[in-house]
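Participant: quick one: sequence plus predicted model below, questions after.
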Amino acid sequence: MLISPAFAQTAPGGDAMGSLGAFLPLILIFVIFYFLLIRPQQKRMKEHKAMLEAIRRGDRIVTNGGIIGTVVKVQNDTEVSVEIADGVRVRVMRDMIANVLSKTEPVSGGGDGKGKPANEETAAAPAATGNDNGGAAGKLKSLLSGKKS
């Protein structure tokens, strides 16, 4: 006959290294993808969550819409009250805060909670120095008037 019979070739033995070699580029791409994209994004999300939990009254913030304001009251876990202009207050979802521009310092534990210092000696210290020209305002006034103290 003109056509010779075709014989089936036997498949090479189950080479485990050959199948692993086929998936090695995919595994390598996934590892690179994880370290360049997924892990930094998770780190940013964790930092943002910590920043949102640390928001307190007096902080200047920027919302996702670009509105800059000062936190007046932390309503609850999901809302804060923000003053965006004199007398204009809006409620903002805490998750919609993009950035904290400036943080307020925590109140010291020694005071009475009304902004007064814990001991009267530190409050009376500027007056006890004998310089009665009003501190920084007095220095500016004397500088502008030309008088030396």
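Facilitator: Here it is on my side, so go on.
Participant: for the rest of this, base every contact and every neighbour count on C-alpha atoms.
Facilitator: Will do.
Participant: against residue 145, how distant is residue 103?
Facilitator: 37 Å (C-alpha to C-alpha, to the nearest Å).
Participant: so for the two, which sits in the more crowded spot?
Facilitator: Of the pair residue 103 and residue 145, residue 103 is the one with more neighbours under other C-alpha atoms under 10 Å, namely 14 against 9.
Participant: contacting residues for the residue nearest to that one when sequence neighbours are not counted?
Facilitator: What sits nearest to residue 103 in space, not counting adjacent residues and going by C-alpha to C-alpha, 6 or more residues apart in numbering, is residue 59, at 4.8 Å. Contacts for residue 59 (C-alpha atoms under 8 Å, 6 or more residues apart in numbering) come out as 70, 71, 100, 101, 102, 103, 104.
Participant: measure residue 141 to residue 128 for me?
Facilitator: Residue 141 is 20 Å from residue 128, by C-alpha to C-alpha.
Participant: among these two, which residue is more densely surrounded?
Facilitator: residue 141 (14 against 10).
Participant: pasting the second one now:
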Amino acid sequence: MSQQNMSLVLYFVVFFGIMYFLMIRPQQKQAKQRQALLNGMRVKDRVLTSGGIYGKITKVKDNSVMLQIADKVEIEVAKSGITSVENRDITAEDAKKNGKKNDKNDKNSKSDKNNQNDNGINLEKEDSQSNSKQENT
């Protein structure tokens, strides 16, 4: 083989290497993430369809899900029509790693919400008592 043919082959190898890392690999990674999203859907997840419909999953089937879009209104949507899961900020891999940690955080956040509600009620009672005292004078 001549030197020109070797350099031509080298250019093709470099070109395909660049194409792989700039185009093919990111698409494969994105496809894996999408498949993990579709396989990880659960009942009570809030999702967005490709048609722009928000709904809550009531039943998961093999190739479709049942979405509740209003009271007493359910529609069946193909899993491929789901574009995003709105109420989850973690991916399927993160859920496996941090499953126990998230449960503890959920318990703490629920107790914090209860404390906030109690404080709000106490403030309202104090406000109503101060208003009644001002009316009496």
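Facilitator: Good, I have the coordinates. This structure is a prediction, so every number in the text was calculated from the model and none was measured.
Participant: quantify their similarity with the TM-score.
Facilitator: In this superposition the chains share a TM-score of 0.66, using TM-score structural alignment, normalised by the length of structure 2; 105 aligned residues with a C-alpha RMSD of 2.5 Å.
Participant: show me what residue 98 of structure 2 lines up with in structure 1.
Facilitator: With TM-score structural alignment as the criterion, residue 98 of structure 2 has no equivalent in structure 1.
Participant: element containing residue 98 of structure 2?
Facilitator: For residue 98 of structure 2, the host element (DSSP states H and E) is helix 92-136.
Participant: what does residue 42 of structure 1 give?
Facilitator: Judged by DSSP H and E, residue 42 of structure 1 forms part of helix 39-53.
Participant: what do you get for residue 14 of structure 1?
Facilitator: Assigned by DSSP H and E, residue 14 of structure 1 falls outside every helix and strand.
Participant: of all residues in structure 1, which one is nearest the centre?
Facilitator: For structure 1, residue 51 is the residue whose C-alpha lies nearest the centre (C-alpha atoms, centre = their mean; 4.1 Å).
Participant: sorry, back to before: can you check which part of structure 2 the helix holding residue 42 of structure 1 sits on?
Facilitator: Going by TM-score structural alignment: helix 39-53 of structure 1 matches residues 25-39.
Participant: after superposition, how close is that stretch to structure 1?
Facilitator: The superposed stretch 25-39 of structure 2 is, by mean C-alpha distance after the TM-score superposition for structure 1, a mean 0.7 Å from where its aligned residues fall in structure 1.
Participant: gap between residue 52 of structure 2 and residue 71 of structure 2?
Facilitator: On the measure of C-alpha to C-alpha, residue 52 of structure 2 and residue 71 of structure 2 end up 18 Å apart.
Participant: the strands in structure 1, which residues?
Facilitator: 60-63, 68-74, 79-85, 88-93, 97-102 (DSSP state E).
Participant: which stretch among these comes nearest residue 40 of structure 1?
Facilitator: strand 97-102 (17.5 Å; C-alpha to C-alpha).
Participant: buried residues in the closest one?
Facilitator: 97, 98, 99, 100 (16 or more other C-alpha atoms under 10 Å).
Participant: mind putting these in JSON lines, distance to residue 39 of structure 1 included?
Facilitator: Formatted as JSON lines, the buried residues of strand 97-102 of structure 1 follow (distance: C-alpha to C-alpha, whole Å):
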{"residue": "97", "distance to residue 39 of structure 1": "22"}
{"residue": "98", "distance to residue 39 of structure 1": "20"}
{"residue": "99", "distance to residue 39 of structure 1": "21"}
{"residue": "100", "distance to residue 39 of structure 1": "23"}
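Participant: cool, thanks, signing off.
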